[in-house]
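*Asks:* Provided below for reference: sequence and predicted model.
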Amino acid sequence: MYYFYAQDFTCKISYRDLSGILLCSTENSIITMISEPTSSLILNAPETGLFLDLGCGECDYTNILGSKSRKIISVDIQRPKKIHKKEITFMLSSVEHLPFNDNSFDFIYCLSVIQFIKDDRATIEEIFRTLKPGGMFYFTIPTRRSPFRIIRDLEIRFGTYNYPQFNVTHHHYYAKKDIEDLTRDLFQIEIVSGYKFNFIRRLCNLILDLFKVRRGVENIFHSIFKPKLGDETPHIRNNCTGESSDYKHQERKKNFKHFHPLSWLIYGLAYHYIIVAKKE
């Protein structure tokens, strides 16, 4: 699903969110079609403050969110090939060891990055350290039970994966419990949702691609039903030792009490979770 984003330098932009659809109304605007997580990011980003774009890539999100009232620092382990705006502040840095003081940022966002980091809990702790009290952390992570995971693995195995730049080992996939462990004692979860539920089309494309390369259809079934060797389960580091199981259960209930169990079931079928968390 795609949305439209209006970038306007002469008048105020107004947004409306109706049944998950982002509507923009403005005059003298530049209209750009954007993806679902980007529209959610726009809606959740504060109007002012110091932002941190973690794993910024080519600074696409920095370009979208940048304004006179927002100062954004973009961080990645590789320098962008081309920075389109001179006012972009870019720093080479690992997400695991950020070169910033405690309580520095009003808003931090990190889209589809955390799953590539082996010690994801340490990364979340580092983000927590640099975020101001009351600040918001927006991030997306891949779901553990989504059909997209199987389809992606099949595409990579058969050489039909169309995104070679993202063909990097995922150390983690996430379900509800994994998110609880990842954020426990650090963040209060404010919003949980998912994006990309239409996996049927991608599955059909995979089958067509397999016919193009003259591979047997039986390979598909063998790959689906044969357990994948070396499949790693997320390893979550927990710094809080000595906690009783009752205490952990109470904390989980406190953090996720306003999310209906059916919501987790539905969002678990999506490509990624979209999560907005608050530093208390």
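*Replies:* That came in fine, so what should we check first? Model, not experiment: these values are computed from the prediction. Numbering: from 1, shown residues only.
*Asks:* can we go C-alpha only for contacts and neighbour counts from here?
*Replies:* Noted.
*Asks:* wait, isn't Ile114 in contact with Tyr138?
*Replies:* No: taking contacts as CA atoms under 8 Å, Ile114 lies outside contact range of Tyr138: 11.7 Å.
*Asks:* Those two: which has the busier surroundings?
*Replies:* Higher neighbour count among Ile114 and Tyr138: Ile114, with 25 against 20, using other CA atoms under 10 Å.
*Asks:* Take this one as well and set it beside the first:
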Amino acid sequence: MGTNNEMVRQTMLGIYEQVLSILKTYPNVSTVLDIPAGSGLFTSILFENKYKVYAADILPEKMSFEKVKCVFADMNKRLPFEDNFFDAVVCLAGIEHVENPMFTLSEFFRILSPKGIFILDIPNINSLYSRVKFLLTGGFFLFDPFWLSEHNHISVLPPYLLNSYLEKNKFQEIRIYRASLKSYYIWLHPLITCFFSFLSRILHKKFPLLFLNYEQSIKFNNQKNVMWSDGLIFVAKKPY
């Protein structure tokens, strides 16, 4: 168990570093919300990098970083912040825990200032590994009984669906980054893509109406970032 916890910690540290580097590409970002803040590790990183950071969590007492106060916030309900307040909102290891992702995304949009930046990550259930896992076990990556009971992963969000949710909530300039790439398998991508393209053409002839409805999502899910990454980072912008 200790080894698993350390692996998770190292993975999250890598994601924190990546998200910080993304934030630094937006020089006008000053006020940042970290939600859910958890133990406060990413909050501390933001603080040390001179951001005016706010922290929120459903269990604020678990925050161990004392230089920033963590306030109570339930992401299933209206967030305790004013409209158009933050330059950036960062939600890491959070959206898969909420009951109604569409509502939660609308709240993030509300509290962001115009031109504000929204960053979140998700477990990637459309990775090739997760697709094979589902085929063999009936459970997606990080959405099996263990992750439901021990980590409360209750909202399964395929990347294509999350992208649509962001668009429906009026976010713009949506970009997707890989959080962790299966680099030792990446050489297989051209082969796998050719196989899926061949299979799609055959099935398209037999079920034209079905593929008419799913053509865009198939193309989206066969991107290199989506197919070979265990996690994805979405970056979106609130318009003027």
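*Replies:* Cool, the structure landed. Predicted, not measured: the structure shown is a model, and the values here were computed from it.
*Asks:* Next, name the residue at the spatial heart of structure 2.
*Replies:* Asp121 (1.9 Å; CA atoms, centre = their mean).
*Asks:* So what's the residue count around the spatially closest residue to that residue that is not a sequence neighbour?
*Replies:* In this structure, Asp121 of structure 2 finds its nearest non-sequential neighbour in Ile233, 4.3 Å apart by CA to CA, 6 or more residues apart in numbering. The burial count assigned to Ile233 of structure 2 is 22, neighbours taken as other CA under 10 Å.
*Asks:* same thing with Asn167 of structure 1?
*Replies:* By the criterion of other CA under 10 Å, Asn167 of structure 1 has 12 neighbours.
*Asks:* What's the match for it in structure 2?
*Replies:* Residue correspondence to structure 2 (TM-score structural alignment): Asn167 of structure 1 is matched to His151.
*Asks:* Check Ser74 of structure 1 too.
*Replies:* Using TM-score structural alignment as the criterion, Ser74 of structure 1 maps onto Ala55 of structure 2.
*Asks:* Run through who's touching the helix or strand containing its match.
*Replies:* Assigned by DSSP states H and E, Ala55 of structure 2 belongs to strand 52-57. Contacts of strand 52-57 of structure 2 with the rest of the structure, by CA atoms under 8 Å, 6 or more residues apart in numbering, involve 30-38, 40, 43, 46-47, 68-74.
*Asks:* how far does that strand sit from the chain's center?
*Replies:* Distance of strand 52-57 of structure 2 from the chain centroid (CA atoms, centre = their mean, to the nearest Å) equals 18 Å.
*Asks:* Mean deviation, that strand versus structure 1?
*Replies:* Following the fit onto structure 1, the mean deviation recorded for strand 52-57 of structure 2 is 0.9 Å by mean CA distance after the TM-score superposition for structure 1.
*Asks:* next helix or strand past that strand?
*Replies:* Proceeding N to C from strand 52-57 of structure 2, the next assigned helix or strand is strand 70-72, under DSSP H and E.
*Asks:* Which part of structure 1 matches that following strand?
*Replies:* The aligned range for strand 70-72 of structure 2 is 90-92, by TM-score structural alignment.
*Asks:* can you tell me the mean distance of the matching stretch from structure 2 after alignment?
*Replies:* Taking mean CA distance after the TM-score superposition for structure 1, the mean distance separating stretch 90-92 of structure 1 from the aligned residues in structure 2 is 0.6 Å.
*Asks:* What residues sit buried inside stretch 158-166 of structure 2?
*Replies:* 158-160, 162-163, 165-166 (16 or more other CA atoms under 10 Å).
*Asks:* Asp246 of structure 1 -> structure 2?
*Replies:* Looks like Asp246 of structure 1 stays unaligned there (TM-score structural alignment).
*Asks:* Asn100 of structure 2 pairs with which position in structure 1?
*Replies:* In structure 1, Asn100 of structure 2 lands on Asp119 (TM-score structural alignment).
*Asks:* returning to what we had before: now for the buried residues of stretch 158-166 of structure 2, which pair is the farthest apart?
*Replies:* Farthest-apart pair in these is Pro158 and Leu166; separation 12.5 Å (CA to CA).
*Asks:* circling back: buried ones in the strand holding Ala55 of structure 2?
*Replies:* So, applying 16+ other CA under 10 Å, buried residues of strand 52-57 of structure 2: 52-57.
*Asks:* Ok, stretch 100-115 of structure 1 next?
*Replies:* Buried residues in stretch 100-115 of structure 1, defined by neighbour count with 16+ other CA under 10 Å: 104-111, 113-115.
*Asks:* Measure how buried Lys50 of structure 2 is and give me the count.
*Replies:* 11.
*Asks:* And it, how far from Ser30 of structure 2?
*Replies:* 8 Å (CA to CA, to the nearest Å).
*Asks:* Show me what the helix ranked longest in structure 2 is in contact with.
*Replies:* Longest helix of structure 2, by residue count under DSSP state H: helix 2-23. With contacts defined as CA under 8 Å, 6+ apart, helix 2-23 of structure 2 is touched by 29, 42, 46, 119, 179.
*Asks:* Format these as TSV; extra columns: secondary structure and distance to Pro208 of structure 2.
*Replies:* TSV is the format used below for these (DSSP: H, G, I helix; E, B strand; the rest coil; distance: CA to CA, whole Å):
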residue	secondary structure	distance to Pro208 of structure 2
Val29	coil	47
Phe42	helix	47
Leu46	helix	50
Ile119	strand	37
Ala179	coil	35
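*Asks:* Pro80 of structure 2: neighbour count?
*Replies:* Neighbour count of Pro80 of structure 2, defined by other CA under 10 Å: 14.
*Asks:* again with Ile207 of structure 1
*Replies:* Ile207 of structure 1: 17 neighbours (other CA under 10 Å).
*Asks:* what's the answer for Lys82 of structure 1, then?
*Replies:* Quick note: Lys82 of structure 1 (other CA under 10 Å) scores 8 neighbours.
*Asks:* ok, now how distant is it from Tyr61 of structure 1?
*Replies:* Here Lys82 of structure 1 is placed at a distance of 14 Å from Tyr61 of structure 1 (CA to CA).
*Asks:* How are the helices of the stretch 1-150 of structure 1 distributed by residue range?
*Replies:* Along the stretch 1-150 of structure 1, counting by DSSP state H, counting those that start in this stretch, helices occupy 36-44, 60-65, 120-130, 147-158.
*Asks:* Burial-wise, tell me which of those helices comes out on top.
*Replies:* Across the helices of the stretch 1-150 of structure 1, averaging neighbours per residue (mean count of other CA atoms under 10 Å) puts helix 120-130 on top, at a mean of 20.
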